[in-house]
Structures are given as structure tokens and as C-alpha cells.
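S.K.: Below is the sequence, then the predicted model.
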Amino acid sequence: MYNNVTKFIKNYIEKNKRKRFELDELEDYIIHIYGGKSGYEKNGGYLELYAGILKAVDEGKIRAIKSSNYNGMNPPLKTKWEIIQKESFGQWDKNEMLKMSDLLDFRYYERHPEYENSVEWEYMRNIYSFLKERDNREWASLEERSLELFYDEKFLYSKRKDKIDNKILTRLSLDYEDLKMKKYGEMFIYWKRGIDKIKKVIILENHSTFFSYKRACEMGIDIFGDLPELLIFGQGKKIINSFSFIEELVSPLELEILYFGDIDPEGFMIYRSFKERYKDLNINLQIKAYMQLLKIGSRKYPCVGQRKNIRDLNFVLDEFHARFLDEYGEMLKNLWNEDRRIPQELINYEYILKGDR
């Protein structure tokens, strides 16, 4: 069991580049080594694990984190541990580093030789090989390039369930452009009328309203004076990133883009963020839809758990003011101050059929 404890220590440092680990992580590793719980128990189970840990402590390989709790077992062990690393003077061949220094900046590693391990060196060689051929390589997604260089398509994700050290690009002062990779969002869901020339687009925040608009457009029914050639389901905040895919359908500079979402702080935030992100495009509220929503929203729905940013409200109010619709702006302000909202789903297919009243 002790040998497996030392294997865990070595592998953990190389893979995670962290010194602290949970007791459960060590036990799970050893259970996996023995092919499951039964194999673990046949090899002495917890008592042998306890003995292996004590030996590793005696040999100065690990130490318990005093502030952590005990695990409730008999004999007890602390739940959190730290690997004791001996002073490192660097594991990498300096001549090889010098050969690759024409494309890689090793200054960080010279200051921090503790990062010179076999796993990082393999990544380094992969990156160097790519950079040598960069001009002949095509652009790829973040996931595709990560799989190629680090054997893990999610390696560079900032939010991962498992905590790993994925800061190698920072240490090398490289960015996504250096590695010809892009972080793509998911493409939006859309419906296109059977017309080649797209002039007007309406983006709907929510799924139900998207389908109500789609049904109306399929019947050739204009929606408060608008009959778009393209409808887009924004999926809430996702549209802020996913709208970049519009160029695969049409040149966005030629479009009239209308946005319709919930009357609430989040809906206003989405619109402001979206319009500011694509400030070169002709983006406006589908103002008549908002007017209709304010007219029929006699029941004011409570607005719970949404962050309020007055900039978002003022951004929308400015657009109403520019259309000389200050009376509707006052209604929006009242809803904001009363922590009330009006969901866009009130504009359903049946309501659209009744027309602009």
C-alpha cells in the first residue's frame, strides 16, 4: 500500500501541480489501482492505507494539515494533506530549452524551476512543434487545439470541476492567436423565411415567444407592423456571444435588427450588453412589442433574484425618449422601482392574431 501512496504523491504533483490533496482523493486513487473496493479490502483496506500514510509522513513525503478535520475512522486520519517537495533546481535539459527559445519564452521557468516537470515539458514540445508550422496551419476551435496540444479538449477551460494547473500559456506569454485557436459560442437557433434577401431580423429572448412569432411569420402575419425574414431565439444572455455567427447567414451591416425581451432588469441588461457588443450594427428595440406588453401587463409579476443596474434601465429609457414615448418610459420606471416585471410570454400567438390594437 505504501508504494501506491508514493505513486499517488508523484503523479499528483505532475498532473495537478498542487501540493495539497484530500484524503478521499488518495483513497479513491488506491481503490482504482486495486480494481475496485473489493480488491482494496483484500489488500488490507483502510488499515493498510493508514500504515502507508504514516510511513510517508515518517519519511518526510507528506504532512497533515493541522487545521483540517479528522475523518471519523478508527484509527483517525486528517482529511487534508500536503505534499512536501524537496528543493528543485529544474529537470529540463538546458540545451533543449535553448534550442526552443527562438519561439518560446522560458524566463518564467528560469525563475520558477518547480514547474519543470515531465508533463509540462511534453506540452512545451507540442507547442513548439505547432509554432514552427504555425503559418501553414488553419485556425481551430479552443477545444480542437487543446486536444491536439494537451490531450484534453477542455484543458484551457477557466471553470472546471477538477482543479488542474492550466496556466501554461500565461507562463509562456502566449495567447489564443499565437496558437491560432478561437473560443466559439454555440450558434443560435433561428427560423428563416423563404426569401434570399434578408433585411429585417427580430431576436426573441425566450423560447415560447420565438415559436409564437415563427407561427405568425409562417402565416404571413406581420407582428405589430414587422414581418421579418429572420427570427432568432436569443436564449437569454447567450445571444451576446452567439450572435457573432450571424455572418454565416448574412452580412449583418445590411440588417435592421430588432430585439424583444422581458420587461425586467435582466432583459434590459441583455439588450444593453448585446447592443454595446455589436455597436456597429443597426440594433433597436422592437418598440411596438414593448408598448403592447406594457398595455396588457395589468398584473405586475414580482421580480425576484435579479440584479438591478440603473445603467440598463436608463439605456432602455433613452430609446423610448428618442421615440417621444416618455409615458411608456414612466411605466418602465414604476415597474423597476416596485420590483415588478412583465414576461414577454404574454405576447402569444393568439394575441398576435388579434393585431396591433
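M.R.: Okay, I see it. Residues are numbered from 1 along each chain as shown.

S.K.: Only C-alpha atoms from now on, for both contacts and neighbour counts.
M.R.: Will do.

S.K.: Only the buried residues of the helix or strand harbouring Lys55, if you could.
M.R.: Using DSSP states H and E, Lys55 falls within helix 45-58. By 16 or more other C-alpha atoms under 10 Å, the buried positions in helix 45-58 come out as Gly45, Tyr46, Leu49, Tyr50, Gly52, Ile53, Leu54, Lys55, Ala56.

S.K.: Now that the fifth one has come up, it's in contact with Lys7, right?
M.R.: No - Gly52 is beyond contact range of Lys7, at 11.5 Å (criterion: C-alpha atoms under 8 Å).

S.K.: Please enumerate the helices of the stretch 101-250 of the chain.
M.R.: 107-111, 118-132, 142-150, 168-171, 207-218, 239-242 (DSSP state H, counting those that start in this stretch).

S.K.: Strands of the stretch 251-357 of the chain, start to end?
M.R.: Secondary structure of the stretch 251-357 of the chain, counting by DSSP state E, counting those that start in this stretch: strands at 256-260, 282-285, 301-302, 340-341.

S.K.: Throw those into a markdown table and include distance to Asp105, thanks.
M.R.: Shown next, in a markdown table, are the strands of the stretch 251-357 of the chain (distance: least, C-alpha to C-alpha, whole Å):
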| stretch | distance to Asp105 |
| --- | --- |
| strand 256-260 | 45 |
| strand 282-285 | 44 |
| strand 301-302 | 55 |
| strand 340-341 | 53 |
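
S.K.: Export those as JSON lines, with columns for mean neighbour count.
M.R.: What follows is the strands of the stretch 251-357 of the chain, written out as JSON lines (neighbours: other C-alpha atoms under 10 Å):
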{"stretch": "strand 256-260", "mean neighbour count": "21"}
{"stretch": "strand 282-285", "mean neighbour count": "17"}
{"stretch": "strand 301-302", "mean neighbour count": "14"}
{"stretch": "strand 340-341", "mean neighbour count": "20"}
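
S.K.: Check it against this one:
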Amino acid sequence: MQIYPILLGYVKSEQRSGKAVMKLEDMISFIKQNHPEFKIKIDQPDGYRELYDAINRLINEDILKKMSPRKTTVEQPPLALKYRICKEDDEDSTGLKKEILKLNRAFSLEYYLSNPKQYLQDKQYIQILGDYLHQEEKPLLSINELSYQLFNDEKFFKGTDESHGEAILRNLGLTYADLNCYYAYEPFIYHLFSQTNQTRKTGLIIENKDTYWSFVQLLSNHAVSLDIDFLIYGEGKKIISSLRYLEFLKIDLDYLWYFGDIDREGVHIYFNLREAYPRLNIKPFISGYEKLVNHTFDRILNRTPKAQAYRKEDAKDFCDHFSSLYRDRIRNVLDKGLYIPQEGLSLAGLIQEYAYV
């Protein structure tokens, strides 16, 4: 569920009840109370950004209008604290609604009947989709291939996290399956070490390239005290989208650990993965983090080269996985904006810690 349709329904309900003014705090409170999945997320940078985009979309659609634009949130980009609910032009809306009711029967019309002005903006794309659905035969295409065929733009559906094309599909109640197109998985590099007689499988995601290859060397050439069957190169933030490739590989993991730099960005990636793939029950690779702390204990730590997203609640949740000695050390690094790169635990260090003599 996205924030935009939640807010749209709420605003329309308030509009029907005759309410003329809405406060930002009331919108946030409604979202938190009625959609628990946003209770924490909306206070995080990604959630706030989605809220910002949703409200600005309502403004662009002439559904809301800023009041007292100088009174804004302290968060960036700023949002006004109060909004006026705009009234619909009944005469224009009636004609548009009649036109909408004549659209392809495969479409869900509820959204555009409630938002006829948005229909005007999306009309040309809706007509193309309607004509395509009328075709008896639709070849199996990837999402980007279909985007190019229909709209001469291969990124129409998948250009951004909240693309215009995907918004139109959602508004019409369509799925990619309805269009006979498939998701082209973004692959990741991996090594499989599992034995055929093993009943449980454990995966490990490594954030950085050098550390990934050090683990490959360790697991390929040494008898070790680790039970790792499936090693994944995360490639920084890329893993947040590419981990879906597991579906294509049809690899079922009983345990999946994550090991990244000890910094705000590494923790942010970890929590994004947990949120995007709750079924996988991803956990921090405790042993790896502790050994990274041990091998860099006498180092002077540097600050991260650029500002990174940070939530103290996430830092606490992450650090609570560790015993007090490591918890305090890692929390201090995160709170001060410092970082310990994975490269601090080298191949030689891995052999020392995990290989049998």
C-alpha cells in the first residue's frame, strides 16, 4: 500500500463531510492509526519523502492547496502545516465522468471517477492501454519492452520508484500479468557452497566487493567453522532491489545474514532489506561484525565522507543484537557519524578467525 491512495481516500471523505481545512498532523495521525505498516516508516527519511510526494501530488491535482506556506515542517523538503480542500467543478466533472464510464471494461474506474481532473492528465496513456487490452494476442514481453512498444519509452513503467506508468496501472486496477509482461530480475553475483545432504541452508549478504571475494577465498579453500551455503555480493544499496532475484533462482534459505560496513549507511541498508523482504527474516551477521570490531579496535576511525540517513531507533535495534561490549562500541561509531569499513577484516583475518588449523 502506498501513502498517496490512503491520503486521497481520507481527503475525499473529509471533502464529502464538508470539511474545508486539513492539518498535516491530522493526515499523519490518520495514516498511523489506520495503516500500522506506516506507524514507524512515516517518521523515517524514506517514509517522509513518500508523504511529501503524495501531498504534492494532491496539490498538483487541485485537490489540496497550501495555507500559510511559511509555516512548514523542520524536515526537508518542507511541508506546509495546513491545507485547504479544493472544491470540484461539478459541470466539468460530470462530462468527464460520463467519458470515464465508457472506458475498457477491464479497468477499475473508481479512482478516475473520484479524480476526473487526473483522468484528463492520464487520458492519452489510458487510451493506449485500453487499445492494447482489446488485442486478442499479446506477446510475452518484459516490462521495459512493453513500455517501449506502447509509449516509445522503455522506462515508462519502471523509471523511478513511483513512476507515472505504475501509478496509472494502479489507478486502473491493472497488474503486469494483465498485460502479459514479466519482471526482469536484476541479478546479483553469488557463490553456492551447499552440500546436497544438508537440510538447512544459510545465506550471507556481503555489502562490499573485496570482502565478498575474501569470503569466497575462505570458503573455497579452507575448512571453516562457518556454515555458509549461499554467499551474495550485495553491491551496496543495489541489493535492496536485486535480492528479489532469489525468486528466480528458487533458492529457499532457512537463515539469511547481512554483513556491511559499520556505519549509518550499512545499518540503513540492513533495515531497508528487512522492510522489503520480511519473509526472509534477515539478521545481522553478529560474528562478522564482532570480529571486524576486534580487528580495528586500535584504529583511529574516520567520519563518513558524506551525510548518511540515520535513525536512532534503528541504531538501537541494530545494536541490541550484540553483547554490551560490542553494542557500546558500535553505537558510539554510529552516533558520532564514524565508520568502520568491512575491509578492516581482511582475508588473513578471516582465515585466522574461522579456518581450522
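M.R.: Looks like it came in fine. Given the structure is predicted, the values throughout are model-derived calculations rather than measurements.

S.K.: Give me the neighbour count for Tyr183 of the second structure.
M.R.: Tyr183 of the second structure has 12 neighbours, counted by other C-alpha atoms under 10 Å.

S.K.: pretty sure it contacts Ser142?
M.R.: Yes - when contacts are counted by C-alpha under 8 Å, Tyr183 of the second structure is listed as touching Ser142 (6.1 Å).

S.K.: so Ser68 of the second structure makes contact with Lys23?
M.R.: No - in this structure, Ser68 of the second structure is not within contact of Lys23 by C-alpha under 8 Å, at 11.4 Å.

S.K.: Between those two, point out the one with more neighbours.
M.R.: Between Ser68 of the second structure and Lys23, counting by other C-alpha under 10 Å, Lys23 is the more crowded of the two (14 against 11).

S.K.: Tell me who's in contact with that one.
M.R.: Leu81, Lys82, Tyr83 (C-alpha atoms under 8 Å, 6 or more residues apart in numbering).

S.K.: gap between the last one and Arg49 of the second structure?
M.R.: Here Tyr83 of the second structure is placed at a distance of 18 Å from Arg49 of the second structure (C-alpha to C-alpha, to the nearest Å).

S.K.: Tell me which of these two has more neighbours.
M.R.: Tyr83 (20 against 17).

S.K.: Look at the more buried one and give its secondary structure.
M.R.: strand (DSSP: H, G, I helix; E, B strand; the rest coil).

S.K.: Just tell me what it corresponds to in the first structure.
M.R.: Mapped onto the first structure by TM-score structural alignment, Tyr83 of the second structure lines up with nothing.

S.K.: which one is Tyr83 of the second structure nearest to, not counting chain neighbours?
M.R.: Spatial nearest neighbour of Tyr83 of the second structure, excluding adjacent residues (C-alpha to C-alpha, 6 or more residues apart in numbering): Lys66 at 4.6 Å.

S.K.: Can you list the buried residues in whichever strand or helix holds that neighbour?
M.R.: In the assignment (DSSP H and E), Lys66 of the second structure maps to strand 64-72. Across strand 64-72 of the second structure, burial judged by 16+ other C-alpha under 10 Å covers Leu64, Lys65, Lys66, Met67, Thr72.

S.K.: could you measure the residue mapped onto Arg105 of the second structure from the first structure against Asp178 of the first structure, distance?
M.R.: Alignment note (TM-score structural alignment): Arg105 of the second structure maps to Asp102 of the first structure. Distance from Asp102 of the first structure to Asp178 of the first structure, counting by C-alpha to C-alpha: 14 Å.

S.K.: The two: who's more crowded?
M.R.: Asp178 (13 against 10).

S.K.: how much space between Ile347 of the first structure and Asp152 of the first structure?
M.R.: Ile347 of the first structure is 45 Å from Asp152 of the first structure, by C-alpha to C-alpha.

S.K.: go on, Asn117 of the first structure?
M.R.: 18 Å.

S.K.: same deal with Leu142 of the first structure?
M.R.: With C-alpha to C-alpha as the criterion, Leu142 of the first structure and Asp152 of the first structure are 11 Å apart.

S.K.: More neighbours: the two, which one.
M.R.: Using other C-alpha under 10 Å, the more surrounded residue of Leu142 of the first structure and Asp152 is Leu142, with 20 against 13.

S.K.: now the more buried one: how far from Arg311 of the first structure?
M.R.: For Leu142 of the first structure relative to Arg311 of the first structure (C-alpha to C-alpha), the value is 33 Å.

S.K.: Repeat that for Tyr2 of the first structure.
M.R.: 61 Å.

S.K.: Kindly report the same for Asp152 of the first structure.
M.R.: Taken as C-alpha to C-alpha, the span from Asp152 of the first structure to Arg311 of the first structure is 40 Å.

S.K.: go on, Tyr151 of the first structure?
M.R.: In terms of C-alpha to C-alpha, Tyr151 of the first structure sits 44 Å off from Arg311 of the first structure.

S.K.: still on that earlier bit, how about JSON lines for the contacts of Lys23 of the second structure, with distance to Asp227 of the second structure added?
M.R.: Listed next are the contacts of Lys23 of the second structure as JSON lines, based on distance: C-alpha to C-alpha, whole Å:
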{"residue": "Leu81", "distance to Asp227 of the second structure": "53"}
{"residue": "Lys82", "distance to Asp227 of the second structure": "55"}
{"residue": "Tyr83", "distance to Asp227 of the second structure": "56"}
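
S.K.: nearest to Tyr10 of the second structure, of the residues you listed?
M.R.: Tyr83 (13.4 Å; C-alpha to C-alpha).
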